[in-house]
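Trainee: Sequence and computational prediction follow.
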Amino acid sequence: MFCNQCEQTAKGTGCTVTGVCGKKPDVAALQDLLLHAVKGLSYYAHEGRRLGVKDNKIDHFVCLAIFSTLTNVVFDPERLQQLINQTVEYTAQLKDKVAQAGGNVEFADPAANFKPAADLEGLVKQGEEVGLPTARDVDANIQSLQQILLYGIKGVSAYADHAAILGQHDDTVYAFIYEAMVSFANKELGLNDWVGLVLKCGEINLRAMELLDAGNTGTYGHPVPTEVPLGAKQGKCILVSGHDLKDLEQLLKQTEGKGINIYTHGEMLPTHGYPELKKYPHFYGHYGTAWQNQKKEFAEFPGAILMTTNCIQQPQELYQQNIFTTGPVAWPGVKHVDNSDFSPVIERALELPGFAADEDKGTVMVGFGRNAVLGVADKVIEAVKAGQIKHFMLVGGCDGVKAGRNYYTELVEKAPKDTVILTLACGKFRFFDKDLGDIGGIPRLLDVGQCNDAYSTIQIAVALAKAFDCGVNDLPLSLVLSWYEQKAVAILLTLLHLGIKGIRLGPSLPAFITPAVLDVLVQNFDIKPIGTADEDLAAILG
């Protein structure tokens, strides 16, 4: 196997024996084969759009299939086998429709004519043979850009899948995914063409995040500032980790009146700010962090655990009997919940002891999405003009267990008291419970939400730039981001598409970026690797 798609990759170059995340070689091969199958389907979907042949069910499925190859989503070979076979079935359907419409159905790429092996062993061998859908016999810098594009597509697909679940679709998103997948076989494209496709991926991701934002806020209301308990309440309990708001809503409905308190974990913390979710009285509080102590926290939690999307490494036998997955998540030995029927989760929660007594561990504030922040924009602007707020820092992104991430905690702790910290995604769990005080009633630490809420952060920056009659790059705003997996890649591409410069990125730079491609990013966008907290604060604050 060879996998270099996440920040935790072995030796900073790529996992070759087994994944640092726990991914086994057979799973890696099957994920590559799934992408190969999706690439084949993309030829017919891309050609079909020229003729007006589309299928929204297939479009959503493709996003789900690509999403399933992200870090820490699917570790179950049988689930990948199902996805591969379903992809081939949909490919045959599209091929027939395109042929009937008079389109081209003769493609030289073996992916377009892929026939899956009959068993898992055969599929694994096929996956080992095909590898990633990117080209192998091209210049290293083009190959690097192709990998950036592929991993960006994975992030786009994740956001598009979340949005589709809430009824939000845009064919420009699906069309680009197909265009990008077939482009990997196009040897006529030069370096500048690939740079263009990478930046277009950022543009498309902005649209996908906008769709997801519309789905979340349109269904559950705009988040409002909300105080969330970090302790526990005596009684039966279920812990929900991941990102999916609809799954959380369904669980809340199905546990009403059952004497079970619902807790969030990881990136579900911001969901306490949504009016249509916080109205449930048994939606109690937040338990644990995201990555740092995750295995210990899950092992000690006295209730059932529901995983809605990728957020942890493979569960250990110690506690996997209490874990249930939903959506794209699938791991061997872990029960999967289908059709939003959470009765198995509820039954397990009732069997387990729950919390024996109340525990007070303080509270944190969430709910500072764009509506909440822009609702006090006049106070923010006044504080800036009065010199009370001298700088804004966005410190967020994906978290992980690899060394070097304490930098973000130190950066926030050492930031001057006239600095406001905006944060989002699971990276905030390095400092989310720090009491940073306020500036004129405005909290210095503003939790904008999940990584899925990056759209909100962008809108806040754009609105502030408009208020001060300047460009975003002219604001007293610094972006210091951590990355872990492919959704972070897509968000970074969106920021580059928007022309945002001077981003500090860490804790280490992506292994799939060659020195020459990095030089392009530095020269055009002034991307910087993080240094020490003291050095970077000195540079940021001048």
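Mentor: Perfect, thanks for sending it.

Trainee: all contacts plus neighbour counts: C-alpha atoms, from now on.
Mentor: OK.

Trainee: Show the residue spans covered by the helices in the stretch 51-200 of the chain.
Mentor: Secondary structure of the stretch 51-200 of the chain (DSSP state H, counting those that start in this stretch): helices at 56-67, 77-100, 120-130, 140-165, 171-183, 191-220.

Trainee: Which parts of the third one count as buried, going by neighbours?
Mentor: Translated: helix 120-130. By neighbour count on 16 or more other C-alpha atoms under 10 Å, the buried set for helix 120-130 is 120, 123, 124, 126, 127, 128, 130.

Trainee: adding another structure so you can compare the two:
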Amino acid sequence: MENKMFCYQCQETAGCTGCTMAGVCGKKPEVANLQDLLVYVTKGLAVVATRLRNEGKRVDEDINHLITINLFTTITNANFDYDSIAQKIDQTIKVKTIKLKQLDTKEGLPEAALWNGEKSEYDEKAKLVGVLSTENEDIRSLRELITYGLKGLAAYSKHANALLQDNEDVDSFLQEALSKTLDDSLTVDDLVALALETGKYGVYGMALLDGANTSAYGNPEITKVDIGVRNNPGILISGHDLKDLEMLLEQTKGTGVDVYTHSEMLPAHYYPFFKKYDNFVGNYGNAWWKQKEEFASFNGPILMTTNCIVPPADSYKDRLFTTGATGYPGCKHIEGKYGDKKDFSEIIELAKKCEAPTEIEKGEIVGGFAHEQVFALADKVVEAVKSGAIKKFVVMAGCDGRAKSREYYTEFARALPKDVVILTAGCAKYKYNKLNLGDIGGIPRVLDAGQCNDSYSLALIALKLKDVFGLDDINELPIVYNISWYEQKAVIVLLALLHLGVKNIHLGPTLPAFLSPNVAKVLVDNFGIGSITNVDDDIKMFFN
């Protein structure tokens, strides 16, 4: 069989239809196919775990954690390492084999729950179990929508797990929903309902992570973050995992090595806990897609804690380290179980031998507008709305990306009426968080709640405003939604917003390729999902 692939889980998928010869992200067909096999055997383990629960048997946290880390591993730009993915398949099959023996009956189990092929069979099996193995286009579309939402939910659960926080209800739902993507008896209507239920548990998953982060590090507060550099050698930490950052800061204390955040790690500066570290000095660079030039100029080592790896250039590949779900062939991986102290000494010693970062910009950016901080400003915000100083809010959360079409979001922010405030979270903010958009009565016109998972904060803020203004429907608020998406964590955020009843969300720069025409019609007809057009027309649509 020809060594091809099929993947359409991210916004940049080739031709907005699917990558077939190589991933736009940089993954090779053999890696893409092996990721499909990892998802397949993980679905099989989810089936077994769900049946164990139905038989009244306990499923250990280790099983829950294995399933979430497996799904996280297959998120776009997380893991490009064939051997690492193969090892996860090995482990999953071994665990599944043990758990199968604990079942009262194996009757009716799908092949994914029973398959236990040898490593020599992986490549050929992988070509048979990918996205296109579901023939019906609409069923395939909904199965993938649910699976991608569950990948996003797994990512957020993993971050909470790293802080020793778990939610059995979230894990059991995730596994049951994953197993249902193998159930050929489910209709389109059944799967639409399951997609919306996935959004419900997406809210629970983001609440779990929000509670884990704030209980460990305090509630985010308004913070100015330096975007220049100092003269000390530095370590750049990227991704989303705050526990990894905590361990790195603790180990670099007093070493003369500074720590800088990159991309989605920027909001770590907003948490009170991290402000005690004198060597936690600022943010370097922009969103994930600029890392080839910015990692080269940083000069020191880079630690990737989660997805958003761009295949590294030779100029810094030997300075790139991975941990958690991430991996790239030829880059050193730092191991560590939840609750264990990871050893970052090799990274620190390398940093000491490197030049200080090359400065690429100066100034500062302001963030920290998560739910508790905005609640503290509620009276001021409400008064600005009642007086007419603020006419509308626009939620511009989501992801950034390298496509030229994403310049739309910069121009859209510039063109906004001066009485409109942007609510943002995720790396989408890098399209406009360094623009001089000013403030309204002391309220900045860009309110950054944090990472992509902190879209939960934006939902809480909307619900709070609904109560304050005495409205019956969240859609009566002066809030519009113009969201950019890239990968699977954006999918769970979208499903969560749909579960909360938010309608008329516009997605860009393109609608997901995995939405079949019929499924897209369901979302348009029932929820008002739309696409972006151009800045002038969209400004008129949203604000006239």
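Mentor: Yep, it's here. Because the structure is a prediction, the values reported are computed rather than measured.

Trainee: picking that back up, go through the buried residues of helix 120-130 of the first structure and say which is closest to residue 323 of the first structure.
Mentor: residue 120 (25.4 Å; C-alpha to C-alpha).

Trainee: Find the residue closest to the closest one in space, skipping its chain neighbours.
Mentor: Among residues not flanking residue 120 of the first structure along the chain, residue 81 sits closest, at 6.9 Å (C-alpha to C-alpha, 6 or more residues apart in numbering).

Trainee: neighbours of the equivalent of the one you found over in the second structure, just the number please.
Mentor: Matched to the second structure by TM-score structural alignment, residue 81 of the first structure sits across from residue 86. If you count neighbours by other C-alpha atoms under 10 Å, residue 86 of the second structure ends up with 19.

Trainee: Name all residues that make contact with the residue nearest to residue 120 of the first structure.
Mentor: By C-alpha atoms under 8 Å, 6 or more residues apart in numbering, the contact list for residue 81 of the first structure reads 30, 120, 123.

Trainee: list the contacts for the second one?
Mentor: With contacts defined as C-alpha under 8 Å, 6+ apart, residue 120 of the first structure is in contact with 77, 78, 81.

Trainee: Distance to residue 400 of the first structure for the residues you listed - can I get that in CSV?
Mentor: Formatted as CSV, the contacts of residue 120 of the first structure follow (distance: C-alpha to C-alpha, whole Å):
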residue, distance to residue 400 of the first structure
77, 24
78, 27
81, 28
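
Trainee: before we move on, back to that, which of the contacts of residue 81 of the first structure sits closest to residue 89 of the first structure?
Mentor: Nearest to residue 89 of the first structure among the contacts of residue 81 of the first structure, with distances taken as C-alpha to C-alpha, is residue 123, at 15.6 Å.

Trainee: buried ones in stretch 537-544 of the second structure?
Mentor: 538, 539.

Trainee: do you know how far the residue nearest to residue 120 of the first structure is from residue 121 of the first structure?
Mentor: Residue 81 of the first structure is 10 Å from residue 121 of the first structure, where distance means C-alpha to C-alpha, to the nearest Å.

Trainee: is it true that residue 284 of the first structure touches residue 259?
Mentor: No: contact criterion C-alpha atoms under 8 Å: residue 284 of the first structure and residue 259 do not qualify, at 11.8 Å.
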